[in-house]
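Q: Dropping a prediction and its sequence here:
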Amino acid sequence: MPRNDQVTRQWHLLQRLGVARNGLTLAELVEAIPADLTRHPRTVRRDLAALEASHFPLLIERVDGEVRWRLLDGFKNIPALRLSPTELMALAFSRRLLSPLQGTLIQTSLNSALTKISAAIPAGATEYLQRLDQWFSVGLGPHKNYRHHRETIDILSQAIAHRHTVQMRYFSAGRNATTRREVDPYRLRYVDGGLYLIAYCHWRKDVRMFAVERIKALTPTDHPYQMPLHFDLEAYVEDALVVMRGERITVELKFDKGTAAWVKDRTWHPSQQVTPLKTGQLLMTLQVADTRELLGWILSFGSGVQVLKPERLQQAVKDEATKLLAQ
C-alpha cells in the first residue's frame, strides 16, 4: 500500500472529525474515505490508532450503544496559543506576503487564520501596525495573479487529493495553439511568482509541467490513476533553473568584480558552487537544464558575466547578443 494512500485517508478523517460536533461512528468514518482508497473498517481503525499515536487528541465515546470518535474541543479551539503582542502583529503584517497565492485554497485558509489573529490585536495597537509600513515594506517582485483561476485551482486540488484524471483545454505558448489534454495531476508547484501543475500527459505520454493560467477549460473525471512508485517529484524539477526542463549541462561562469559583489550572496540554484578570486571576480559552476530560461538568466547580467563552459552556451549567448545589436 503506497504511503500516500494512508496520509490521504487520515487527512479526510481529520477533516470530517474537525467539523463533527457529536463525533462519528466507524461506519461514518469509512464513508468519509474517497471510493478510490481502501475503505475497510479494519484499515480505518489502524488510521485512527496512527493519528492517536501522533498525538492528535482523539476521544472515543459510547453514545446510545454506539462507539463514536471525536476530536477534543481544546484541539479545535487552537487560538488559545500564547503569542506575544509583537508576534501577533508580525503575523498580521505578513498578510501581504500571500498576495501571489491569491485564488488558491492555501491563501484562503491562511488569510482566514490571519483575520482571526488580527481580531485578537487590541484596537489601539492597529495604529502601531500601520506605522510598521514606515520602516518595513514588502516587495513581492513579478508574480502572476490567480484571482480569476480559483475554480481551476479548486478542481485541480480535489483531483490531486482523490487522484482522479482531468480533461483540459490548454494553451501552449511555445506553439501558440490550444489543444485538448487528458492528464493525471500529481502536484501544484508555486515557483518564481507562478503556479504550475505537474501532471502525466496522456497525449505526450510523459510527465509535463503546465502553467495554471493557461488552462482554458477544465473538467474533472471519475477515472482513478496511480502515480508510479518510481516517480520522484523533487528529482523531476531539480535541473530546472526556474521551471523549464531540458538536457542537464555543466555551466561555468565568471562574474566581474562589480557583479560578483551581489551575485555571491544569492542561491540561484541548489547545485551552484562559487569560488571567489583574488581579483574580486567570482567563478560559479552549476548543473542545470539547457533552456531559454538559462540563456535569459545569463544575459540579465549583461557584460558582467562571461561563459567559460560549455562552448555551445558561449555561442548561444553571442548569437543572442548579436540579434539584440541588430535590433
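A: Structure's in. What do you need? These figures come from a predicted structure and were not determined experimentally. Residues are numbered from 1 along each chain as shown.
Q: contacts and neighbour counts: CA atoms only from here.
A: Noted.
Q: Need the distance between the two termini of stretch 217-234.
A: Start-to-end span of stretch 217-234 (C-alpha to C-alpha, to the nearest Å) is 28 Å.
Q: Next one: the residue nearest to residue 279 when sequence neighbours are not counted from residue 299, what distance?
A: Counting by C-alpha to C-alpha, 6 or more residues apart in numbering, residue 257 is the residue found nearest to residue 279 once chain neighbours are left out, at 7.4 Å. Distance check for residue 257 against residue 299: by C-alpha to C-alpha, it reads 17 Å.
Q: now swap in residue 314 and tell me
A: For residue 314 relative to residue 299 (C-alpha to C-alpha), the value is 11 Å.
Q: Residue 287 is in contact with residue 271, correct?
A: Yes: taking C-alpha atoms under 8 Å as the definition, residue 271 is a contact partner of residue 287 at 5.8 Å.
Q: Check which helices and strands the strand of greatest length in the chain sits against.
A: Taking DSSP state E as the assignment, the strand of the chain that covers the most residues is strand 177-191. Here strand 177-191 touches helix 150-162, strand 164-172, strand 194-201, going by 3 or more C-alpha pairs under 8 Å, 6 or more residues apart in numbering; DSSP states H and E.
Q: got the contact list for the longest one?
A: So that's helix 150-162. 8, 34, 36, 103-105, 165-166, 185-188, 212, 215, 217-220, 224 (C-alpha atoms under 8 Å, 6 or more residues apart in numbering).
Q: Comparison target, given below:
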Amino acid sequence: MNTDRIVTICRMLSLSRRAVPLQVFLDELEISRATFKRDLASLRDRFGAPIVYDRDAGGYRFDSSSPDGSVYELPGLWFSASELYALLAAHRLLEQIEPGILADHLAPLQSRLAELLGAGGHPVQEIERRVRILSIARRRVEPRFFAHVAAALMRRHRIEIDAWNRARDEVNTRVVSPQRLVHYRDNWYLDAFCHWRGALRSFALDTLRRVRLLPQKAQEISDAQLDAHYTGAYGIFAGMPTAQAVLRFSAERARWVRAEVWHPKQQQEDLPDGGLRLTVPYADERELMMDILRHGRHVTVEAPQSLRQRMAEEVAVLAARYGVGLASAS
C-alpha cells in the first residue's frame, strides 16, 4: 500500500463536489486500473472508507448517507510525502530561528513525523542534509524569557521587564502589555504597550534581563492601531511616517531591488536607462541609511534634502576614516 496514493485518493474525493471519474484517478496518480482497484479495496477494508461508485454520475464518491452527516477522514494523522517534507522543513526553520526555544515542545511532533516518513520510505536525514537556514546577525535570546513573553502574550497578561537600553547602556524596569511577537531580520521583538511611557514600544527580546508575569490583564490595543503604529514607517523604527525617501538605483542594482519589498506602501518607477526610482515612507532614518549604504555607489538619495545631508555626512566620515578625500574618491 502506498500511503501517498491513499492520502491523495481521499483528498480528491473530499474536495470534489461531484463524483470523480476513474480516468481522473489514473491520470492524477499515474497508476494502472488494477493498482487503483487495490488501493480502493485497502481504503474500504482497512480504513472503513465509505467509497461508492455512482453510475449516474459516472465516478466515485464518498457515501453521503452517514448517520451524523460528517465527511469521512482517514483515522489518525495522515500526510502525503510532500506535506511531511514541508512540515519538517518548517520545523527546521523554527529550530534554526532560535535553537532551544521550541525544541522540547516540538520534539514529540518531530518524532512522529520522522516515523511517518520512515514508514513511507522517506529518510528524515535527507531533510536535515538538504534544508539549510542561514541566519545573519542573529542575537541569542534566553529561552525562558521567550517562553515567559509568549505565555503572557497568549494569556493576555501584563509583564514586568528589565530591559537594557543599548544606546544609553542602562537597564530600565517597565510594566508592559504584550501585543505581538515579531521575528524581523533574524531577531525577535516584542511589540507592547508600555505603561511607564503610556505609549506603544518595541523591545528586542535579547535585551531583556528579567521577565515577571503579572496578574493584571493586558491593555488591549486594536489591530488597526498596531498596524498604523508599527507598519506605517520603514523598518523596525515604528511611528507615523514623517518623510518619503526617494532613492534612485542604477540599472545593474535595479535588477535585484525591483523584486524587493522595502515597505508595503512603497512606490516604484522604472527609468529609461534601466534604473529604478523607489519611494518609501520613514519616520527614523537610521535603519534606512544602513540599507542605502549597502548598495554603495549604485544608489542615490534624491529626496528629502535632510536625508541627502545625513548620507553626505556619513560618507564624509567614512572617507576620512580611510584616509581618502571626497574629491579624490569621486
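A: That came through fine. This one's a predicted model, so the numbers in the text were calculated from it and none came from an experiment.
Q: After superposition, what's the TM-score, could you say?
A: The TM-score (TM-score structural alignment, normalised by the length of the first structure) is 0.67; 249 aligned residues with a C-alpha RMSD of 2.9 Å.
Q: Among residue 271 and residue 287 of the first structure, which residue is more densely surrounded?
A: When neighbours are counted by other C-alpha atoms under 10 Å, residue 271 of the first structure and residue 287 differ, and residue 287 comes out ahead with 20 against 14.
Q: Residue 153 of the second structure and residue 207 of the second structure: what is the separation?
A: From residue 153 of the second structure to residue 207 of the second structure the distance is 18 Å (C-alpha to C-alpha).
Q: picking that back up, residue in the second structure matching the residue nearest to residue 279 of the first structure?
A: In the second structure, the residue paired with residue 257 of the first structure is residue 251, using TM-score structural alignment.
Q: Correct me if wrong: residue 283 of the first structure contacts residue 275.
A: Yes: if you go by C-alpha under 8 Å, residue 283 of the first structure and residue 275 touch, sitting 5.0 Å apart.
Q: more neighbours, these two?
A: Legend: neighbour count by other C-alpha under 10 Å for residue 283 of the first structure and residue 275, higher for residue 283 (19 against 12).
Q: Which element, helix or strand, includes the equivalent of that one over in the second structure?
A: Under the alignment (TM-score structural alignment), residue 283 of the first structure pairs with residue 277 in the second structure. Using DSSP states H and E, residue 277 of the second structure sits within strand 276-282.
Q: Give me the contact list for that strand.
A: 232-235, 240-251, 254, 258, 262-263, 265-271, 288.
Q: what about residue 308 of the first structure, how many residues close to it?
A: Neighbour tally, residue 308 of the first structure, other C-alpha under 10 Å: 15.
Q: so what corresponds to it in the second structure?
A: Using TM-score structural alignment, residue 308 of the first structure pairs with residue 302 in the second structure.
Q: so its match, which of the three states?
A: strand (DSSP: H, G, I helix; E, B strand; the rest coil).
Q: How about the contacts made by it?
A: By C-alpha under 8 Å, 6+ apart, the neighbours of residue 302 of the second structure are 245-248, 308.
Q: and these, which two are the farthest apart?
A: The span of the contacts of residue 302 of the second structure, defined through C-alpha to C-alpha, is set by 248 and 308 at 12.1 Å.
Q: More neighbours: which of those two?
A: A count of neighbours by other C-alpha under 10 Å puts residue 248 above the other of residue 248 of the second structure and residue 308, at 23 against 16.
Q: tell me how far stretch 253-261 of the second structure is from the chain's mean position?
A: 20 Å (C-alpha atoms, centre = their mean, to the nearest Å).
Q: likewise stretch 185-202 of the second structure?
A: 19 Å.
Q: quick one: that stretch aligns where in the first structure?
A: Stretch 185-202 of the second structure corresponds to residues 192-209 of the first structure when matched by TM-score structural alignment.
Q: Helices along the stretch 1-150 of the second structure, start to end?
A: 3-15, 22-29, 33-47, 81-97, 103-119, 124-130, 143-155 (DSSP state H, counting those that start in this stretch).
Q: Just send those back as a markdown table, with mean neighbour count and distance to residue 198 of the second structure too.
A: Output for these, formatted as a markdown table (neighbours: other C-alpha atoms under 10 Å; distance: least, C-alpha to C-alpha, whole Å):
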| stretch | mean neighbour count | distance to residue 198 of the second structure |
| --- | --- | --- |
| helix 3-15 | 16 | 50 |
| helix 22-29 | 14 | 59 |
| helix 33-47 | 14 | 59 |
| helix 81-97 | 16 | 32 |
| helix 103-119 | 14 | 35 |
| helix 124-130 | 12 | 46 |
| helix 143-155 | 17 | 18 |
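Q: Which one of those helices lies nearest to residue 75 of the second structure?
A: helix 33-47 (7.3 Å).
Q: which residues in the first structure does that closest one align to?
A: Using TM-score structural alignment, helix 33-47 of the second structure pairs with nothing in the first structure.
Q: That helix: how far from the chain's middle?
A: For helix 33-47 of the second structure, the distance to the chain centre is 39 Å (C-alpha atoms, centre = their mean).
Q: That one vs helix 22-29, what angle?
A: Interaxial angle, helix 33-47 of the second structure versus helix 22-29 (axes from the mean of the first three to the mean of the last three C-alpha atoms, to 10 degrees): 90 degrees.
Q: Was I right to think residue 221 of the second structure contacts residue 179?
A: Yes: contact status for residue 221 of the second structure versus residue 179: in contact at 7.3 Å, counting by C-alpha under 8 Å.
Q: For these two, list the residues in contact with both.
A: The contact lists of residue 221 of the second structure and residue 179 share residue 193, where a contact means C-alpha under 8 Å, 6+ apart.
Q: If you count surrounding residues, which of those two has more?
A: residue 179 (26 against 14).
Q: Residue 220 of the second structure versus the more buried one, what's the distance?
A: On the measure of C-alpha to C-alpha, residue 179 of the second structure and residue 220 of the second structure end up 8 Å apart.
Q: Please apply the same query to residue 139 of the second structure.
A: Distance from residue 139 of the second structure to residue 220 of the second structure, by C-alpha to C-alpha: 29 Å.
Q: The two: which is more packed in?
A: Shown here are residue 139 of the second structure and residue 220; by other C-alpha under 10 Å, residue 139 has more neighbours (15 against 12).
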